[in-house]
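Asks: give me the fold of what follows.
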Amino acid sequence: MKEIKPINIMEEFSLFEKQWTTHIIGELNGQYVKLSKLQNDFVWHSHENEDAMFMVFMGTLLIDFRDGRTVEVWEGEILIIPKGVEHRPRTNGEIVFNLLFEPKSTLHIGNIESEMIVKELGWI
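Replies: Modelled structure (predicted):
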């Protein structure tokens, strides 16, 4: 049996610096629990088969939508984006600490190609 112990989220954030790259910290019901550090602009994308959830631990995350809206997600808040909705996460220049729950099959940025895509996820 795998050891059952608490995970210190802020300690896990201290183990990496690379931005816009998710790092797996756990598994739950066929989903990965992932951490990422975000700064500046990401790419426009959507997820065809999965909703997206952003949970901000530090900073303010901005999510742009194609209808011109921008939603601010503050520390301690979550935002759930329905599958198929195109969005662009970004920050105002600060580094944002973000937690995600995603099915193991979720592609980093959907089906688009970009130099920002992460094809192989790593555990920390």
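
Asks: only C-alpha atoms for contact and neighbour calcs from this point on.
Replies: Noted.

Asks: buried ones in the helix or strand containing Ile109?
Replies: In this assignment (DSSP states H and E), Ile109 forms part of strand 108-111. For strand 108-111, burial by neighbour count (16 or more other CA atoms under 10 Å) applies to His108, Ile109, Gly110.

Asks: which one of those residues sits closest to Glu27?
Replies: Nearest to Glu27 out of these is His108 (CA to CA; 16.7 Å).

Asks: for the comparison step, fold the sequence that follows:
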Amino acid sequence: MIEVSNASAAATVYYKLDKANNRIATSNTPIPDTPVISSFSAPASVAKQWAPATIKWTSTNSTHCSIAVGGDPNAYPNLPTSGSQAVLMPETTAVVVWCHNNGLSTSNGRIIQVNGIQN
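Replies: Predicted coordinates for the structure are as follows:
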């Protein structure tokens, strides 16, 4: 982020640049950094229905993370920016870690196979 001040106009303008130094955002308030998930792991499968799958992640530039399971975007809300979470798997479905920072979000996920039915 670049901050440019104009003393005569008592104004500050903030510019957000991409890696090639192209301006991608302009604001009169500081622009938050986009969250980055630097590592993510989840098993390809679990043995049976309702078995836990341990999801692990590490993020930067985020205030909190959450995990979506299938159609429920808030299955595991308000998680730390890095950590692990046991997720109960009701069926073969997508599990997605979302990390957030003041309205900006990023995600990483995978489909986890459930191999058997609970007895």
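
Asks: list the TM-score for the superposed pair.
Replies: Once superposed, chain against chain, the TM-score is 0.30 (TM-score structural alignment, normalised by the length of structure 2); 62 aligned residues with a CA RMSD of 4.5 Å.

Asks: which non-adjacent residue is nearest Trp57 of structure 2?
Replies: Leaving aside its chain neighbours, Trp57 of structure 2 sits nearest to Phe40 (4.4 Å; criterion: CA to CA, 6 or more residues apart in numbering).

Asks: near Ala25 of structure 2, how many other residues are there?
Replies: Counted by other CA atoms under 10 Å, the residues lying close to Ala25 of structure 2 total 12.

Asks: now do the buried residues in the longest strand along structure 2.
Replies: Under DSSP state E, the strand in structure 2 containing the largest number of residues is strand 104-114. By 16+ other CA under 10 Å, the buried positions in strand 104-114 of structure 2 come out as Ser105, Thr106, Ser107, Asn108, Gly109, Ile111, Ile112, Gln113, Val114.

Asks: show me what that strand is packed against.
Replies: Applying 3 or more CA pairs under 8 Å, 6 or more residues apart in numbering; DSSP states H and E, we find strand 104-114 of structure 2 packed against strand 36-41, strand 45-46, strand 93-101.

Asks: highest mean neighbour count out of those?
Replies: strand 93-101 (a mean of 22; mean count of other CA atoms under 10 Å).

Asks: I'd like to know which elements that strand is packed against.
Replies: Judged by 3+ CA pairs under 8 Å, 6+ apart, strand 93-101 of structure 2 is in contact with strand 64-69, strand 104-114.

Asks: do that again at 10 Å, thanks
Replies: Packing partners of strand 93-101 of structure 2 (3 or more CA pairs under 10 Å, 6 or more residues apart in numbering; DSSP states H and E): strand 36-41, strand 52-60, strand 64-69, strand 72-79, strand 104-114.

Asks: which one of those strands lies nearest to Ala25 of structure 2?
Replies: Judging those by CA to CA, what sits closest to Ala25 of structure 2 is strand 104-114, at 12.7 Å.

Asks: Val97 of structure 2: which of the helices and strands packed on strand 93-101 of structure 2 is closest?
Replies: strand 64-69 (4.5 Å).
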